[in-house]
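Participant: predicted model and sequence below, questions to follow.
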Amino acid sequence: MDFIRILLRRSVMLEEQLREAEHRYEERRTEEERRNRELLARVEREKQLTVENYAIKLSSLEKDKHALDEDTRRSKTLLEKLQKEKETLEDRVSEAEFTASALHQENTKLVEQGRRRDEEIKVEKERGGQVIEELRCEIERLRTAEEAARKRAPSLDASMSPPPLEMQASLKRLREENKGLLEQVEDLQAQLLTSHLEEGRTLVTSTNNNSLAAEFEAMTNEELKKSLKDSQEANSHLRTYIDGILLNIVENYPQLLEVKTQK
């Protein structure tokens, strides 16, 4: 009986221990479930935040990609435009080089023509100088003849009688011939300069360059005006010099005319 009571007490104790163990287990399980729920909630919140962050980053990346695509499109368009402009500029450079070469050749021709023109003007001036020299020689010859006449007729007075009509007519004829020669020289120089001007205009017109033609025409007119003015001044000096010589002969050496009349 004692053994049975002992067993019963131990059974009661075990049942109490079992109930306590079940109660502790239930509390532990409840606590674990609460912790798990909190952990799952925290993980869910973190996951949601992570998803939202990645969504924001994805949206930003998509915007950046769209902007880069737009920049790429604009850059490609700009590149094509620059390529076309480059080709156009290369064509213009080629045309400019060709035009420059043609203008250089034309300039060489014009320089050569200008050189020939200067040489021709120089020749004309030398011819004028030769005429002056011939007149000087004629004056020297007349002076020599006048001195010889003085030696042959020392008592002759130069102021006694005026030059005869024949000598006056001869002097007038010489003046007219000299004037005609000077006019011929001026006409020849004008024709020569006009011919060079027309040749220069023709060459410039053939280049189809209006601005260059205007510039060359203006430059040529200035040069031609200057050359013509120089020639006219030289002819004017020559005419004045010759008229002075003839007048000096009439006024200061009438005895030479009288000697020729006596002869």
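Facilitator: Yep, that arrived. Numbering: from 1, shown residues only.

Participant: only C-alpha atoms from now on, for both contacts and neighbour counts.
Facilitator: Noted.

Participant: how about the helices in the stretch 151-263 of the chain?
Facilitator: 165-206, 210-252, 254-262 (DSSP state H, counting those that start in this stretch).

Participant: correction: the previous question concerned the stretch 1-150 of the chain.
Facilitator: Under DSSP H, counting those that start in this stretch, the stretch 1-150 of the chain gives helices at 2-152.

Participant: and Glu80, how many residues sit next to it?
Facilitator: Using other Cα atoms under 10 Å, Glu80 has 12 neighbouring residues.

Participant: quick one: it from Tyr54, how far?
Facilitator: 38 Å (Cα to Cα, to the nearest Å).

Participant: then this one, side by side with the first:
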Amino acid sequence: MPTSISGVVLVLRSDVIELIRFIEAWWKGLLLLAKLVLFCCKLFHQILYEVKVPAMMAPSVFQRTKSPRSSPGNLPRKLQNGTEPPGQLDPTADSSPGNSISDAENFECYGEADGDVPVTLENGTRSPGNPLNRHSWTRTSLRRTPPSHQENLPHRRWGSMRHSGKRQIGSNVLASQLYRSSSFNSSGCGSGGEPADDMYSDVSLEEDVQGLNYKVQLLQQQVTSLADTQSTADERYARAKAENAVLQARVHMLDEQIREIESRCEESIAEEKRRSREAITRIERDRDSQIAALTDRLTAAETEASHLKQEVGRLRGVAETLQANAENLSRAHREAQEQVGDLAAQLSAAREAERREREAAAAAGVLLAAARRDLLALRDAPPPPPDPRLDELTKELVLLRTQNKSLSEAQEELQAQILTRGVEEGRSLLDGVSGPLVATNSLAHELSQMSDDQLEGSQTQTEHDIELEKLQKALKEQQDVNVQLRNYIDGILLAIVENYPQLLEVKYQKQPPENLS
């Protein structure tokens, strides 16, 4: 029972520990999910911010169109007029942050210019080592870009769009270079120092103007597409900003919910821990009380077991004693049965001897009666004359008397022997002495040993009656002794039946009635 209670306590404790671990794991998973949501929100906010900064750094189309120099519509007028203020041809103006180079970079953020736009002049002067005629300049300036111009341009700002490996030139730079070239060529023609074949013809000039108009139209289309792209980017930025605000609000709301969930989880965990501690304390208290009760019961059971062991030892000793007594009694019973058998055999032999003695006594009585009748007849008869046979009869009478006397003595001795034998047998039975008694000589044996010389006369009727009375008295005493012996044996058998009946059931064999009698 204590083992089962301790097992239940261990199972409950393990269940409580597993529940606490499950709650902690769930809480850690919830915190990890909240951190992941915050990280995703921050990452999305950072992406929106990175998208927002380049869009804000790129100048709008409307700001670029405010400058008369960057407007594509001014290019035809400049080319038609053929003149431009000298301040606008200053090379420092093209390299400033707000000049045409910056405008070209800003336009490059949204598209690419034609790859055939020429950049051959710089600061409005021609290189002395590169003489060009009129027709070759127009063809090369419209279809080829020098590779060395990319090295003279300033570096692109980091917020601009990605571009291809080949840097393109904007429309303002192209228009300014064309204007400078036209001014340079016109000034060269007016000087008169060049030959006649270097002068521009009207047809070539018109072709150049048409090509420039075509280029300007392309640039206007590109500016329109860039304006549309800028408006789309502004709309996307506004929408992303609104979504960012919504996401920030959701992030703050999720932070509040996470804090509330943390507080509730901490409270629930504390409550569960408190309940678990109370349950464990209650279970331990119940376990201690049950263990104490079971310990008391175990102590009482051990005490009772020790008493029972002592009682078992005592009963085993008693059983061994009773078994020894039963064996002794069974042995005594067997000896008593053997003695009873011997006594029964001796009694039957004594009865047979008594019967033979009675027969002998009866025969002797008949002989005495015949002798008495003869004696009376002789007394009553007159004395006969002396007969020679008288002496013989006298001798015969003396012999008969002697025989009668010897028979009476033998009878007395036999009676005494019978009494002595009965007393000795009773005494030996009472004293526990077993064994057959030594038999004395019977009457027939004594009668067979008598000699005819010992018979001297006959005995009177009175002496014979006395001897018969003595013999009857001795026989009665023998019968009394036999009755006492039978009662004693019956008492022993009754005691055995009352105390140890199993001895009679297993080992006792009942004697037939004729043996006991």
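Facilitator: That came in fine, so what should we check first? None of these values were measured; they are calculated from a predicted model.

Participant: of the helices of the stretch 151-263 of structure 1, which is nearest Lys125 of structure 1?
Facilitator: Closest to Lys125 of structure 1 of the helices of the stretch 151-263 of structure 1 is helix 210-252 (Cα to Cα; 7.9 Å).

Participant: packing partners for that closest one?
Facilitator: helix 2-152, helix 165-206 (3 or more Cα pairs under 8 Å, 6 or more residues apart in numbering; DSSP states H and E).

Participant: closest to Gln255 of structure 1 out of those?
Facilitator: The nearest among these, by Cα to Cα, is helix 2-152 at 7.4 Å.

Participant: packing partners of that closest one?
Facilitator: For helix 2-152 of structure 1, the packing partners by 3+ Cα pairs under 8 Å, 6+ apart come out as helix 165-206, helix 210-252, helix 254-262.

Participant: one more pass at 6 Å, please.
Facilitator: Judged by 3 or more Cα pairs under 6 Å, 6 or more residues apart in numbering; DSSP states H and E, helix 2-152 of structure 1 has no packing partners among the helices and strands.

Participant: so it versus helix 254-262, what angle?
Facilitator: Helix 2-152 of structure 1 runs at 50 degrees relative to helix 254-262, counting by axes from the mean of the first three to the mean of the last three Cα atoms, to 10 degrees.

Participant: just want the angle from helix 2-152 of structure 1 to helix 210-252.
Facilitator: Going by the same axes, to 10 degrees, helix 2-152 of structure 1 makes 20 degrees with helix 210-252.

Participant: single out the most deeply packed of the helices and strands packed on helix 210-252 of structure 1.
Facilitator: helix 165-206 (a mean of 15; mean count of other Cα atoms under 10 Å).

Participant: using the three-state scheme, assign Glu392 of structure 2.
Facilitator: State at Glu392 of structure 2, reduced to three classes by DSSP: H, G, I helix; E, B strand; the rest coil: helix.

Participant: what's the matching residue for it over in structure 1?
Facilitator: By TM-score structural alignment, Glu392 of structure 2 lines up with nothing in structure 1.

Participant: roughly how far apart are Glu392 of structure 2 and Ala381 of structure 2?
Facilitator: 18 Å.

Participant: same question for Leu294 of structure 2.
Facilitator: Distance from Leu294 of structure 2 to Ala381 of structure 2, by Cα to Cα: 122 Å.

Participant: again with Asn328 of structure 2
Facilitator: 76 Å.

Participant: try Thr303 of structure 2
Facilitator: With Cα to Cα as the criterion, Thr303 of structure 2 and Ala381 of structure 2 are 111 Å apart.

Participant: same check on Phe184 of structure 2?
Facilitator: Applying Cα to Cα to Phe184 of structure 2 and Ala381 of structure 2 gives a distance of 238 Å.

Participant: likewise Val9 of structure 2?
Facilitator: Taking Cα to Cα, one finds Val9 of structure 2 at 136 Å from Ala381 of structure 2.

Participant: what lines up with Asp198 of structure 1 in structure 2?
Facilitator: One thing to correct before we go on: residue 198 of structure 1 is Glu, not Asp. Match for Glu198 of structure 1 (TM-score structural alignment): Ala416.

Participant: looking at the helices of the stretch 151-263 of structure 1, which is nearest to Arg116 of structure 1?
Facilitator: helix 165-206 (9.6 Å).
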